[in-house]
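Visitor: Got a predicted structure plus its sequence, pasted below:
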Amino acid sequence: MCTETLIKIFNRDLNKLKIEIESYKNEKNLWVLKEGISNSAGNLCLHIVGNLNHFIGTEFGNTGYIRQRDLEFSLKNVSRTILIKQINEVSLIVTKTLKTLTPNDLQKEYSRRVFEDKMTTEFFLTHLATHLSYHLGQINYHRRVLDL
């Protein structure tokens, strides 16, 4: 998989994330939990942004971002405007960083042991794209349940 494909997938899904966040009829619903749903859309959005800032921005782009993962799930009532701003910023970081990676970089063994098996950088970046997609689907479901 080439970096251009990864860039397209990340940008596609980050744009869909913005649309989902903007589509909530009532901004307060971004932070509402319903029975059986353990994370609000707002917290999932913060988690996606934090995850990409950390793993792509810091680890591959040397941005210096310091992740505070606990806050991704404990912060509440961050405005929609700030969430959209953070999505836009991480989208630029992802694009800029991935453009610097060569095909050789993608085939290198990823330096951290995230899973039990060794993996290439390409595999890990693909994992990050599917992680984003997974949470995007949760946000879509959350919005549809609350905006009935």
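Guide: That came in fine, so what should we check first?
Visitor: contacts and neighbour counts: CA atoms only from here.
Guide: Noted.
Visitor: Assign a three-state SS to the residue nearest to Val78 when sequence neighbours are not counted, would you?
Guide: Nearest non-adjacent residue to Val78, counting by C-alpha to C-alpha, 6 or more residues apart in numbering: Gly42, 7.4 Å away. Look at Gly42: counting by DSSP: H, G, I helix; E, B strand; the rest coil, its state is helix.
Visitor: for the one 5 residues further on, same thing?
Guide: Secondary structure of His47, reduced to three states by three-state DSSP: helix.
Visitor: can you pull the contacts of it?
Guide: The contact partners of His47, taken as C-alpha atoms under 8 Å, 6 or more residues apart in numbering, are Arg69, Glu72, Phe73.
Visitor: which one of those residues is nearest Asp147?
Guide: Nearest to Asp147 out of the contacts of His47 is Phe73 (C-alpha to C-alpha; 21.9 Å).
Visitor: which residues does the closest one contact?
Guide: Asn39, Asn43, Leu44, Leu46, His47.
Visitor: can you tell me the helix or strand for it?
Guide: helix 69-74 (DSSP states H and E).
Visitor: Can you point out the buried residues in that helix?
Guide: Residues of helix 69-74 classed as buried: Glu72, Phe73 (neighbour count, 16 or more other C-alpha atoms under 10 Å).
Visitor: Also stretch 140-148?
Guide: Neighbour-count burial for stretch 140-148, counted by 16+ other C-alpha under 10 Å, picks out Asn140, His142, Arg143.
Visitor: residues near the closest residue to Thr3 other than its chain neighbours, how many?
Guide: In space, and not counting its chain neighbours, Thr3 is closest to Leu98: 6.0 Å by C-alpha to C-alpha, 6+ apart. By the criterion of other C-alpha atoms under 10 Å, Leu98 has 21 neighbours.
Visitor: let's bring in a second one:
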Amino acid sequence: MNTEFYTQLYKRDIVRVTEELKKYPDDQSLWEVLPGTANSGGNLLQHLIGNLKTFIGNPFGQLDYERNRDAEFNDRLFTKEELIVEFDQLSTVIGDAISTVTAQGLNAAYPAEIKLVNEEQTVEYVLIHLLAHLSYHTGQINYHRRYFTTLKESV
């Protein structure tokens, strides 16, 4: 695969997350934790921002971002509107960062000191892993959001 495909896939999925975010009825519902779950939609959104900026934006886009993973899951760092702005910017940041990776760069080793997914990991391997991570949390966010816009309304 070439980096253009990765750029397209990440931008597509970040737009999907943003669309889910915009459908939340209000700030309060974004931060509620559903029974039987551990995280609110807001915390998952903050987690995706930290994850993508740290593991793609920093090494490939020279983004100067310092992650606070604990805050992603324990604090309200953004309002709904601020999250929308963050994800709009994130789409550009991640797309630009991935576009700096050459075809040969995809086969290069991804530094274990940044993220260790697999002992023999390449940049491409980590990009696939992070895309699956983004997709997984997008599904969780979709379920969380639908609770407030569909399921809760019918109760």
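Guide: The structure has been received and is ready for your questions. From a predicted model like this one, the values you see are computed outputs, not experimental measurements.
Visitor: Longest helix in structure 1, please.
Guide: Looking across structure 1 with DSSP state H, the single longest helix is helix 121-146.
Visitor: how close does it sit to structure 2?
Guide: Its match in structure 2 and helix 121-146 of structure 1 itself, once the structures are fitted together, sit a mean 0.7 Å apart by mean C-alpha distance after the TM-score superposition for structure 1.
Visitor: Report the separation between the most far-flung residue of structure 1 relative to its centre and Tyr110 of structure 1.
Guide: No residue in structure 1 sits farther from the centre than Leu148, which is 25.8 Å out by C-alpha atoms, centre = their mean. Per C-alpha to C-alpha, to the nearest Å, Leu148 of structure 1 is found 43 Å from Tyr110 of structure 1.
Visitor: likewise Gln86 of structure 1?
Guide: Taken as C-alpha to C-alpha, the span from Gln86 of structure 1 to Tyr110 of structure 1 is 26 Å.
Visitor: Leaving out the residues flanking it, which one is nearest to the residue nearest to the spatial centre of structure 2?
Guide: When C-alpha atoms, centre = their mean is applied to structure 2, the residue found nearest the centroid is Leu48 (2.9 Å). Taking C-alpha to C-alpha, 6+ apart, and ignoring the residues beside it in sequence, Leu48 of structure 2 has Leu134 as its nearest neighbour in space, at 6.8 Å.
Visitor: Mind telling me what the one you found corresponds to in structure 1?
Guide: Here Leu134 of structure 2 is matched to Leu132 in structure 1, going by TM-score structural alignment.
Visitor: repeat for Asp70 of structure 2
Guide: So Asp70 of structure 2 corresponds to Asp70, using TM-score structural alignment.
Visitor: OK, contacts around that match?
Guide: Here Asp70 of structure 1 is in contact with no residue (C-alpha under 8 Å, 6+ apart).
Visitor: Columns distance to Leu92 of structure 1 on top of the contacts of His47 of structure 1, output as CSV?
Guide: As requested, the contacts of His47 of structure 1 are exported to CSV (distance: C-alpha to C-alpha, whole Å):
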residue, distance to Leu92 of structure 1
Arg69, 21
Glu72, 20
Phe73, 23
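Visitor: Lys8 of structure 1: which of these is nearest?
Guide: Nearest to Lys8 of structure 1 among those is Glu72, at 25.1 Å by C-alpha to C-alpha.
Visitor: where does the longest helix of structure 1 sit relative to the chain's centre, distance-wise?
Guide: Computed by C-alpha atoms, centre = their mean, to the nearest Å, the chain-centroid distance of helix 121-146 of structure 1 equals 7 Å.
Visitor: buried residues in that helix?
Guide: Neighbour counts over helix 121-146 of structure 1 (16+ other C-alpha under 10 Å) mark 121-126, 128-129, 132-133, 135-136, 139-140, 142-143 as buried.
Visitor: that older thread, format the buried residues of stretch 140-148 of structure 1 as TSV; extra columns: distance to Leu33 of structure 1.
Guide: Shown next, in TSV, are these (distance: C-alpha to C-alpha, whole Å):
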residue	distance to Leu33 of structure 1
Asn140	14
His142	9
Arg143	11
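Visitor: follow-up on the earlier one: counting neighbours, what do you get for the residue nearest to Val78 of structure 1?
Guide: Neighbours of Gly42 of structure 1 (other C-alpha under 10 Å): 26.
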